[in-house]
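*Asks:* sequence? don't have it. structure:
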């Protein structure tokens, strides 16, 4: 078994990451591609990103050495219940030269397992989306949010980006100059922080830019909100505080008061040194 390799993938709304590792923990290769969440991007595109990430991770590895794989995925249940989506992932797996089985797990359970070996506890994830879950015997028990960008994911990266754009549009509607965060968002979306002589022209251009893209891409604006909050921007600070309150409320739905089991934080907005992690 010394030559055995396993593959793990972290599939999110904005990126797909792959890792090939031996049973002794030696990292053999890594890969990174675009968002691979089939709920956000569709199964075909998601499977394509999966294949790219796998190809990079296995560039120097004989696929025959790989004996098992695990995929952590937001909305795993929806993929498993969709024959066409599962077939697309199966095809991407085989296209990478892999013939071993793989298992699909929800991203919340993967995040929990990465933070503690305790069989019971709670995980709170905030990345592109947001979800909280109670874990029992290393299985998800009660779950809160994780409803996707249209119906939930409050406090997530998508939520931050969406709210930042809404604040900017409100300022333009009111005829007030955008604040620092607003100008950062305007520059990112429109290519310039300048407001047209007729502000409504800028509003219309922003709406067209946003609606031409997949909605989940608003999550790419979250770092602007984080940076603005760090710089002391009032709107950025307020949005981070609101996001923190939403995430705390989500966790409280499934974590009893006084629960002494581990609470694991996951997702890019909560695992780094970010103001949102501090608030939560």
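*Replies:* Received it, and whenever you're ready, just let me know what you need. Since we're looking at a predicted model, the values are computed, not measured.

*Asks:* okay, CA-based contacts and neighbour counts for the rest of this
*Replies:* Will do.

*Asks:* isn't residue 28 right up against residue 20?
*Replies:* Yes - counting by Cα atoms under 8 Å, residue 28 does reach residue 20; the two are 5.4 Å apart.

*Asks:* more crowded one of the two?
*Replies:* Set residue 28 next to residue 20 and count neighbours by other Cα atoms under 10 Å: residue 20 wins out with 25 against 17.

*Asks:* quick check: what element follows the strand or helix carrying residue 56 along the chain?
*Replies:* Per DSSP states H and E, residue 56 falls inside helix 43-57. Moving toward the C-terminus from helix 43-57, the next helix or strand (DSSP H and E) is strand 66-73.

*Asks:* and here's the other structure:
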């Protein structure tokens, strides 16, 4: 069992078949960019185009729980089926390379075992599977070579210096409880804390309160339109978060991450944004004080439109640093999958 294709210079769509293809199934690779909130997989011909794609929920063990690995298996099954339909028949998966958020050294063996067991049920041998963290694939997707800095802020946040593709220094990436400063979860949490402080009189008044009320469908300021369900906007906020945020899934806090960037003129929102921007620039300076290495920005917080991306990019350019933006780690995962296939087929 298995099916078709992947991104490559040939572009999208099935590659032409030669006489040999009539006798044996085409060789395929699967590449995946598995973040904390969403996953994207592609199926490609070993040396040709992407022929199938699939998307699914995130799969970070820390922020999404153990069912994260079931999401990976389901997305793989879906991309294989779409590939089979696109090719008009089965293919042979020569290699799989998945960059998975949270698959760093602390949990690498656990992630490798769990994902390998699930993909084995789809007919993919463990020897053909390469599991790495999404930092490795994101850095390679930047196209800056084998040496440089990666600064990633998505569901989590981390900065890594790479030499010969190996991580040799690292800042943060310690998870939402211990760090991940500037991540979507961090931004969402700080935004909600500012709103709670406003409502409770412990902090300054901020337009973040109205913005979060709009996201949650609440009138947090006056409790009139719609009418307060509890008679106390503070309790309305607590109740709405209890109802709308899944227990044990802090990644859901990332839903509120874009809010400060919508109102950068608000002093409280501005302080949250400035904390992130300053942290990123200070981190880059700490990892490469001589400004010798190219910098790859990755993750939705740093690659999406808005003041964080714009001001971080401006700060890096002002320091005369070379900058690359990698909105997805898929190109890096695809590179690794093709390299893995070469080794597996020897």
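*Replies:* Received the coordinates, thanks. Because the structure is predicted, anything quoted here is derived from the model rather than measured.

*Asks:* hmm, back to that, between residue 28 and residue 20 of structure 1, what contacts are shared?
*Replies:* 57, 58 (Cα atoms under 8 Å, 6 or more residues apart in numbering).

*Asks:* the helices in structure 1, which residues?
*Replies:* 38-41, 43-57, 76-80, 83-95, 107-115, 157-173, 180-190, 199-211, 222-230, 234-254, 268-271, 275-279 (DSSP state H).

*Asks:* state the span of structure 1 onto which stretch 273-287 of structure 2 is aligned.
*Replies:* Counting by TM-score structural alignment, stretch 273-287 of structure 2 falls onto residues 240-254 of structure 1.

*Asks:* go through that stretch and flag the buried ones.
*Replies:* 240-251, 253-254 (16 or more other Cα atoms under 10 Å).

*Asks:* next: stretch 110-126 of structure 1.
*Replies:* Quick answer for stretch 110-126 of structure 1 (16+ other Cα under 10 Å): 110, 111, 112, 113, 120, 121, 122, 123, 124, 125, 126.

*Asks:* same check on stretch 23-30 of structure 1?
*Replies:* 28, 29, 30.

*Asks:* with stretch 16-23 of structure 1 instead?
*Replies:* 16, 17, 18, 19, 20, 21, 22.

*Asks:* for the fourth one, give me its contacts.
*Replies:* By Cα under 8 Å, 6+ apart, residue 19 of structure 1 lies in contact with 7, 8, 9, 27, 28, 29, 30, 31, 54, 57.

*Asks:* how close does it sit to residue 247 of structure 1?
*Replies:* 29 Å (Cα to Cα, to the nearest Å).

*Asks:* likewise for the third one?
*Replies:* To residue 247 of structure 1, residue 18 of structure 1 is 28 Å away according to Cα to Cα.

*Asks:* next: residue 270 of structure 1.
*Replies:* 10 Å.

*Asks:* any shared contact partners between those two?
*Replies:* The contact lists of residue 270 of structure 1 and residue 247 share residue 126, where a contact means Cα under 8 Å, 6+ apart.

*Asks:* so which of the buried residues of stretch 110-126 of structure 1 comes closest to residue 191 of structure 1?
*Replies:* residue 126 (27.9 Å; Cα to Cα).

*Asks:* tell me the counterpart of the closest one in structure 2.
*Replies:* Checking TM-score structural alignment: residue 126 of structure 1 goes with residue 153.
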